[in-house]
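1. the sequence and its predicted three-dimensional model are supplied below.
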Amino acid sequence: MGEFWPVPDVLSYLAGSWRVRRTVRDLASGAEGHFTGTTVFGPPEGAEHAGLLHHESGTFTWQGVARPAERTLRFLPGAIPAAALVQFSDGRPFHDLDLTTGRHTADHPCSADLYRGEFSVFASDRWRTVWRVGGPAKDLVLTTDYARGD
């Protein structure tokens, strides 16, 4: 089957609770930080919304200072079950996500910077994202590992 685990239905795959470990490297300065916490993919409030609400919460440590951190995204059904449209919490588009092959690359322009995400699924309970952020304002690599669990 290869290195990647194909996902026939992305929203079903993501639903539930995941442990999260992220490293953030600033390639320009050499600084490194990390985030640990949980991500819960659950149904959004209200029957008018489809898809999943992604809520991440935990602790982000940067240059020795730990702070609480959280974010919310929306994962909406895509054109096929293996795909989703990802939005920021305010409804702005973020990127598409198609895990049919177990791997996907997505781009998100943000001002003059470009975010390029690589998504890799390794098993029913393990996947990873690597975002490379480049441009005049940022030069970062964010690597996030997700493992199924409470």
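-> Structure's in. What do you need?
2. CA atoms for contacts and neighbours, from now on please.
-> Fine.
3. report the central residue of the protein.
-> Nearest to the mean C-alpha position of the chain, counting by C-alpha atoms, centre = their mean, stands Thr129 at 6.0 Å.
4. any idea how far the helix or strand harbouring that residue is from the middle of the chain?
-> Using DSSP states H and E, Thr129 falls within strand 126-134. Per C-alpha atoms, centre = their mean, to the nearest Å, the displacement of strand 126-134 from the mean C-alpha position of its chain is 7 Å.
5. tell me the helix or strand right after it.
-> strand 139-148.
6. alright, now check it against this:
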Amino acid sequence: MGEFWPVPDALAYLRGSWRVSRTVRDLASGDLGRFEGTTSFGPLKGDGPPEDGGLLYQESGTFTWQGVPRPAERTLRFLPAASRGSRPGGAVDVRFADGRPFHRLDLSAGRYVADHPCSADLYRGEFTVRDEEHWRTVWRVRGPAKDLVLDTGYVRVGRPATTPGR
């Protein structure tokens, strides 16, 4: 097995529940925060139009920054990507909860780098899949007021993964 684990169908791979552990390091100040919680990828629902085959990403847990724990949550939408040089099924378009584009995610090679410009900041994310139970994201955020590294590990919980046909 190589360093990365190819995923032929990103939405099928992500579906289900994951335990999440994230560190947030402020490189300018040296501060270190930690998020512990869960993420679930489930069917999209709501008042908007139905999204064929998409998943709703719902993350919740506790974020501790400078010794103060606070509840934290985030919602994203993962939608089947229009084929633009990606293998069918391997790529998804990630959108914020309100529908604004966030980034493309193509796991067909087991590793992907995405950029998201946000005002004067640039978010560069590296996504890696280790196996059917573990994947990781590392976001490097640079801008006039930000110099951060967000390192997140995901471990599957709840159900066995579907082994991709490779």
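-> Looks like it arrived, so ask away. All values reported here derive from a predicted model rather than from experimental measurement.
7. coming back round to it: where in structure 2 does the strand holding Thr129 of structure 1 fall?
-> Mapped onto structure 2 using TM-score structural alignment, strand 126-134 of structure 1 spans residues 134-142.
8. may I see the buried residues of the matching stretch?
-> 135-142 (16 or more other C-alpha atoms under 10 Å).
9. now, which of the residues you listed sits nearest Gly158 of structure 2?
-> Trp135 (15.7 Å; C-alpha to C-alpha).
10. checking the residue nearest to the closest one when sequence neighbours are not counted next. Helix, strand or coil?
-> Once flanking residues are discounted, Trp135 of structure 2 sits nearest to Val129: 4.3 Å by C-alpha to C-alpha, 6 or more residues apart in numbering. Here Val129 of structure 2 takes the strand state, with states given by DSSP: H, G, I helix; E, B strand; the rest coil.
11. Glu56 of structure 1 -> structure 2?
-> Under the alignment (TM-score structural alignment), Glu56 of structure 1 pairs with Glu59 in structure 2.
12. ok, now which ones touch that match?
-> Residues in contact with Glu59 of structure 2 (C-alpha atoms under 8 Å, 6 or more residues apart in numbering) are 37-40, 73-75.
13. where helices are concerned, which of those residues count?
-> Among the contacts of Glu59 of structure 2, no member is found in helices (DSSP state H).
14. for structure 1, what's the longest strand?
-> Ranked by residue count, the top strand of structure 1 under DSSP state E comes out as strand 65-77.
15. follow-up on the earlier one: could you flag which of the contacts of Glu59 of structure 2 are buried?
-> 37-40, 75.
16. quick revisit: could you find which two of the buried residues of stretch 134-142 of structure 2 are furthest from each other?
-> Longest span within these, C-alpha to C-alpha: Trp135 and Arg142, 23.3 Å.
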